[in-house]
Structures are given as C-alpha cells and as structure tokens.
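Participant: have a look at this fold, sequence not included:
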C-alpha cells in the first residue's frame, strides 16, 4: 500500500490523482483538517475524476504526531513524503524547522521501523548548493556552502534532506526530488498561484532575478517513475525552465489579458520594502508578506540543470508556455 503525506497540498493532491489514474489500487492519504480534503477533491473535479477520488483511503494524522503516524503506516510499502511548511516569515522559524526537519525525521524513522520498501521525499531547489557565478549551472552535486546566507525555509529543507540521507545509512532506499517553483491548477490563492493573482490585480513591479519553474504534472510523473525504477539514494532537480522574472510576469500577464509589469525595482527599493513590511507587521501583528529572504530570492540569478532526470527517464519537461496557458485559463 502507498502512503502520501501532504495529500491536501498542490503536489500531494496531484500525486494522488496521478497514482489512481495509473491504476494504483491501494492508496492511503494523510490529512490534518477534514475541510482541507475539499482542496484535493477540487483537483479531481477539474480532471473529471471524482470516481477515482472515492477510492482514496483517508486517515487523519500529523507528521509531528508519532502515534497517529504509526496507525497510518500499517501495511504501507511505499511512502511519498509531500508534507512541508513553506514560509519566509522570521516569526515562524521554529514551527518551520519543527515541521520540515522533525516531521521528516518522524517519517524516516517509521519507514525504517515498519519497514518501508522505498521513500520519495519532496525537497526543493532551496536545499541545493549555490554556484558562485550565474553562468555556472547548479546540479545535484553542487556543494552547500554554510557560510552563505540561507533563508529559514532553505535551512529547514536542507535539514529535512539530512534526515532522509540518515535513513539511507540505516538501510532505507530513498529518492529525493528538488523541484523549482511548482505551478498547477486548483490552488488559486496559495503558493505559486499567488503570483497569478498579483498579476491579475495589476502588480506593476518586477526584479532582475530569475525563477526556475516546473509543472506539478511533471513533478508527480517523475516521482512515480523514480519510485518504480531501480534508482535509489539519489536526488533529482525538477525544473522545466530558468526564466527572467520579467519574462515570466509578462507571459502570465499576456495570458490573463492584463498589463505587464513595467517598473523594475532594485536592491535599494527591495530593502526599503521588506523593512516597511516588517514595521507594518509589528504594528498590526499581521503575518509578514514580504521579507528579507523573499527580497534576496527575487534578485537571485541561478541556473538549475535538470539534465540528470531527463537522461535517467528519457524525459522531456513540459514547456512553461504550455502549462502556464492551461493554468491561466483555469485561473480566469
């Protein structure tokens, strides 16, 4: 039986759909809040697959609740660990690390205890090393430099990977995938879709950085193929394209019939923006919407090389133009 954590998120919900479309018969999915299951159901509705949705075996659990996880792990042979917290708010550093590191450690420990045949861990390009020059591609072997600045989110995902690699030392077979910014249908005010919402609202600014993008369908396809293969104890970058931020925003604006962003905001403007956001958050006690980490990421210019997965699976990523066209139609 297959277990999927984070089953009510973008990757988890699309993974469930893909597994059931590929006639996987025994799939168990973890949820925390019963209301969140509606998000996954909506994804199945978009694909006219409600009959498949009814075949999911749902079980309430939290990756930080070991007793509940033990119940969920009964009879499980393969685990897709999609659950994670994404936040760039400094106030959420503790819960971010607890979820992404301790929660992953719990999953790894139970995989070893039961034992599970194979684990697929969804990490992030944020957990990869950084090249010192923009022209040097980042690969799966690029070294992590602890001396460089890393966001709390990046540190938490890197820490989560360390727990997974620990599992390999104890005999667990694993696959790690490092996707870029994942785009998909069904989550219209969350994650990457927030970018579409901002463009739709007429957000006028862009930065000189780049963004690595990939479709959620490509991510889940690669995950299942790797889990079914003999490959193990390896990580794989999943990126369709490395785009200039201006190019990405302009394309989305065109698809949404909106005016494209026309004002470049530089390092000084970004520094003012995240400090102003911190001040407003302090006064209103609202969650931060623009932080130093986001400002730094918006100026980063990294080139992620996904040729390893393309060669291993003889696979070609979907063009960003193709998947963003479909997502934009659904968004409208």
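Facilitator: Here it is on my side, so go on. Given the structure is predicted, the values throughout are model-derived calculations rather than measurements.
Participant: could you use CA atoms for every contact and neighbour count after this?
Facilitator: OK.
Participant: which residue ranges form the helices in the stretch 151-300 of the chain?
Facilitator: 152-169, 193-200, 216-228, 245-255, 267-284, 292-299 (DSSP state H, counting those that start in this stretch).
Participant: what is the end-to-end distance of stretch 208-226?
Facilitator: Start and end residues of stretch 208-226 are separated by 35 Å (C-alpha to C-alpha, to the nearest Å).
Participant: try stretch 142-162
Facilitator: Terminal residues of stretch 142-162 are spaced 15 Å apart (C-alpha to C-alpha).
Participant: in that stretch, what's buried?
Facilitator: Applying a neighbour-count criterion of 16 or more other C-alpha atoms under 10 Å, one finds 150-161 buried in stretch 142-162.
Participant: closest to residue 57 out of the residues you listed?
Facilitator: For the buried residues of stretch 142-162, the closest approach to residue 57 (C-alpha to C-alpha) belongs to residue 160, at 26.4 Å.
Participant: in this structure that closest one contacts residue 105, no?
Facilitator: Yes - if you go by C-alpha atoms under 8 Å, residue 160 and residue 105 touch, sitting 7.2 Å apart.
Participant: circling back: reformat the buried residues of stretch 142-162 as JSON lines; add distance to residue 80.
Facilitator: Converted to JSON lines, these look like this (distance: C-alpha to C-alpha, whole Å):
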{"residue": "150", "distance to residue 80": "26"}
{"residue": "151", "distance to residue 80": "25"}
{"residue": "152", "distance to residue 80": "23"}
{"residue": "153", "distance to residue 80": "20"}
{"residue": "154", "distance to residue 80": "20"}
{"residue": "155", "distance to residue 80": "21"}
{"residue": "156", "distance to residue 80": "18"}
{"residue": "157", "distance to residue 80": "16"}
{"residue": "158", "distance to residue 80": "18"}
{"residue": "159", "distance to residue 80": "18"}
{"residue": "160", "distance to residue 80": "14"}
{"residue": "161", "distance to residue 80": "14"}
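Participant: and here's the other structure:
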C-alpha cells in the first residue's frame, strides 16, 4: 500500500492522479472534507472518469498528531510525504516548525516503526545552498545556516535532516527539491496567485531569477524514483531558470492579457515590505509582501537538474508549455 501525506495540496493532488493510474492501493491523509473538493477538481483537469478518484482511501488525520497518524501506516510499504506549511510571513514561523519539522519527524518515526520500504520527501530549492564554485546551484552545494534564511527555508532544511535520519534507521529515502511549481487547481495560493494576479491586470514585474517546474515534472520523477533502485539521494527538479519578468510575460501572453509594464526596483520593494509588515501588525492580516519574498523577487539563483536527467534519463517540458496548460485550466475555474 502507498501512503500520501499532503494529498489535498498542489503536489499531492496531482501525484494522486498519476498514482491512481497504477494498480497499487492508495491511502491519502486529509484534514477536512472541504479540501477533497480541490482534489476532485484537479482530477477533472485530467479526466471525467471519477473511478480514479474513488480508488483512493481517504484517511482523516493530522501529521503533527502522532495518535491520529499511527493507524494510517497499517500495511503501508511506500510513503510520499508531500505535506508542508508554506509561508514567508514571520508570524507563521512556529507553525511552520510544527508542521514541517515536527510533522516530518513523526512521519519518519512511523516509517521506521512500520518498516516501510521507501520514503519520498518533497523538499524545496529553498533548502539547497548557494553555489560556492560557480553560478549554477547543484545538489552538492550545502545549505548555510549562517545566512539570513527565511523561516520556510530553515524548516524545510530541518525536515530534510529528519528524512536523512530515516535513511540511517533502515528506511530507503529519496528527496526531491522542486523550484517554483506551476500547476492547475490552486489559484489563491503559491504560484497559482501569479496566474490570478496577471489575469486581473497586475502591472508590476521584477527581474530576479529562479528555477521553475511544472507539477507534472515533479510527480513523475517522484514515482520513477520510488519504483527504482535509487536510494538515499536528493534531486533538484527544475525545468528552466527564468526571470520573474519572463514568467509574468508568458502568463500574460497565455491569457491574451497586457504584459506587466512597470519594473519594480529593489529599493522600492524594500520600502513596500516594511509598510506591508506594519500594516500586517496593525490589521493582523497576512502581509502582501514579506522581507523574504521581496528578497527573492530580486535575487538571481540558477539551478541545475542534470542529476535527475542523467539518473532517470528524464526530460522536462518547457515552462512555456506548462504555463499555457495552466492558463487553459484557469479559464475552467
């Protein structure tokens, strides 16, 4: 049996669809009935066949509550740990530690106790260090705790340390480190917000560079790695390194909308995130821009996915194709 945590999120829901095409028994953890509707919507982008969704055994539990998670591991042999708390708001740091580090520690302990064959963990390029040798970041670059890292980066790195502990306690593991993930179904969170903003006439852009990848090019390597003999390795999953300007333009073109036309400079975002932080403190609402999201909007980080390409002979689709597909599905939203 396969167990999937975070099955109602972007990666987890698309992963469940691809797993449902196989003959394995699938169990997925969820927290509320309403979140299942998002998964059904994702499945509908692929097929009208509801039998695939109905193959999944949904298990209500909380990954930070060990007592609810213990029964989820009965008869489980493979685990895909996709659950995570993603935020760049400093106020969320404690909750991120609870979910990303403590929750992963619970998953690891239960994998060990249940003698699970293999564990796949969805990490992030946020947990990969800056390049020391050249301007291309690889799996060999080490995360530096002395830098001014975001809370999300800290907690994903901490989660990876828990997963590596599993590898020392008899469980084979693989870790994937995706870049910014594009995929359909979640338009008010993560990268989905970019599509919503551009569709609604967002006029601003920055020229920071990072790695982007489609959700299909995240889940497919995950399944291939879990079905292979590869173990105790981590892999960066990047289709292309592009600037936010290029990405915004591609999204606008896919929608047939006007491209953003106002370039935002670093000093401008530096002022704005401070104002946003003050307003957030007063209103108790999530800031429109945080210190770390402002920083990432201008930073230049380029990543290599050569390791996964060579290991699996895997080829990524162009990010423009992913954006066009996502834009089409957005029109169905």
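Facilitator: It's in. What you see is a predicted model; the values in this text were computed from it and never measured.
Participant: before we move on, the earlier item: in JSON lines: the helices of the stretch 151-300 of the first structure, plus distance to residue 47 of the first structure.
Facilitator: Listed next are those as JSON lines, based on distance: least, C-alpha to C-alpha, whole Å:
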{"stretch": "helix 152-169", "distance to residue 47 of the first structure": "31"}
{"stretch": "helix 193-200", "distance to residue 47 of the first structure": "18"}
{"stretch": "helix 216-228", "distance to residue 47 of the first structure": "12"}
{"stretch": "helix 245-255", "distance to residue 47 of the first structure": "21"}
{"stretch": "helix 267-284", "distance to residue 47 of the first structure": "39"}
{"stretch": "helix 292-299", "distance to residue 47 of the first structure": "33"}
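Participant: out of these, deepest packed?
Facilitator: helix 152-169 (a mean of 21; mean count of other C-alpha atoms under 10 Å).
Participant: so which elements touch that one?
Facilitator: helix 93-97, helix 103-113, strand 174-179 (3 or more C-alpha pairs under 8 Å, 6 or more residues apart in numbering; DSSP states H and E).
Participant: right, and these - which one's nearest residue 14 of the first structure?
Facilitator: Closest of these to residue 14 of the first structure is strand 174-179, at 14.5 Å (criterion: C-alpha to C-alpha).
Participant: mean shift between that closest one and the second structure?
Facilitator: When the second structure is superposed, strand 174-179 of the first structure averages 0.2 Å from its matched positions, counting by mean C-alpha distance after the TM-score superposition for the first structure.
Participant: the second structure: matching residues for the helix or strand hosting residue 312 of the first structure?
Facilitator: Here residue 312 of the first structure, judged by DSSP states H and E, is contained in helix 307-313. Using TM-score structural alignment, the residues of the second structure aligned to helix 307-313 of the first structure are 306-312.
Participant: after superposition, how close is the matching stretch to the first structure?
Facilitator: Stretch 306-312 of the second structure sits 0.5 Å off on average (mean C-alpha distance after the TM-score superposition for the first structure).
Participant: got the buried residues for that stretch?
Facilitator: Result for stretch 306-312 of the second structure [16+ other C-alpha under 10 Å]: buried residues 306-309.
Participant: please report how far residue 161 of the first structure lies from residue 248 of the first structure.
Facilitator: Residue 161 of the first structure is 29 Å from residue 248 of the first structure, by C-alpha to C-alpha.
Participant: ok, and the closest non-adjacent residue to the equivalent of residue 105 of the second structure over in the first structure?
Facilitator: Matched across to the first structure, residue 105 of the second structure falls on residue 105, judged by TM-score structural alignment. What sits nearest to residue 105 of the first structure in space, not counting adjacent residues and going by C-alpha to C-alpha, 6 or more residues apart in numbering, is residue 163, at 5.5 Å.
Participant: wait, the one you found touches residue 104, no?
Facilitator: Yes - counting by C-alpha under 8 Å, residue 163 of the first structure touches residue 104, with 6.7 Å between them.
Participant: same for the helix holding residue 312 of the first structure, what does it pack against?
Facilitator: Using 3+ C-alpha pairs under 8 Å, 6+ apart, the elements in contact with helix 307-313 of the first structure are strand 234-238.
Participant: what's the strand it packs on aligned against in the second structure?
Facilitator: In the comparison with the second structure, strand 234-238 of the first structure aligns to the range 233-237 (TM-score structural alignment).
Participant: sorry, back to before: between the buried residues of stretch 142-162 of the first structure, which sits nearest residue 212 of the first structure?
Facilitator: For those, the nearest to residue 212 of the first structure is residue 154 (15.2 Å; C-alpha to C-alpha).
Participant: for the closest one, which residues are in contact?
Facilitator: Applying C-alpha atoms under 8 Å, 6 or more residues apart in numbering, one finds that residue 154 of the first structure lies in contact with 126-127.
Participant: what does it align to in the second structure?
Facilitator: Per TM-score structural alignment, residue 154 of the first structure is aligned with residue 153.
Participant: kindly provide the distance from its match to residue 123 of the second structure.
Facilitator: For residue 153 of the second structure, the distance to residue 123 of the second structure - C-alpha to C-alpha - is 10 Å.
Participant: then residue 78 of the second structure?
Facilitator: 17 Å.
Participant: looking at the two, which is more packed in?
Facilitator: residue 123 (27 against 23; other C-alpha atoms under 10 Å).
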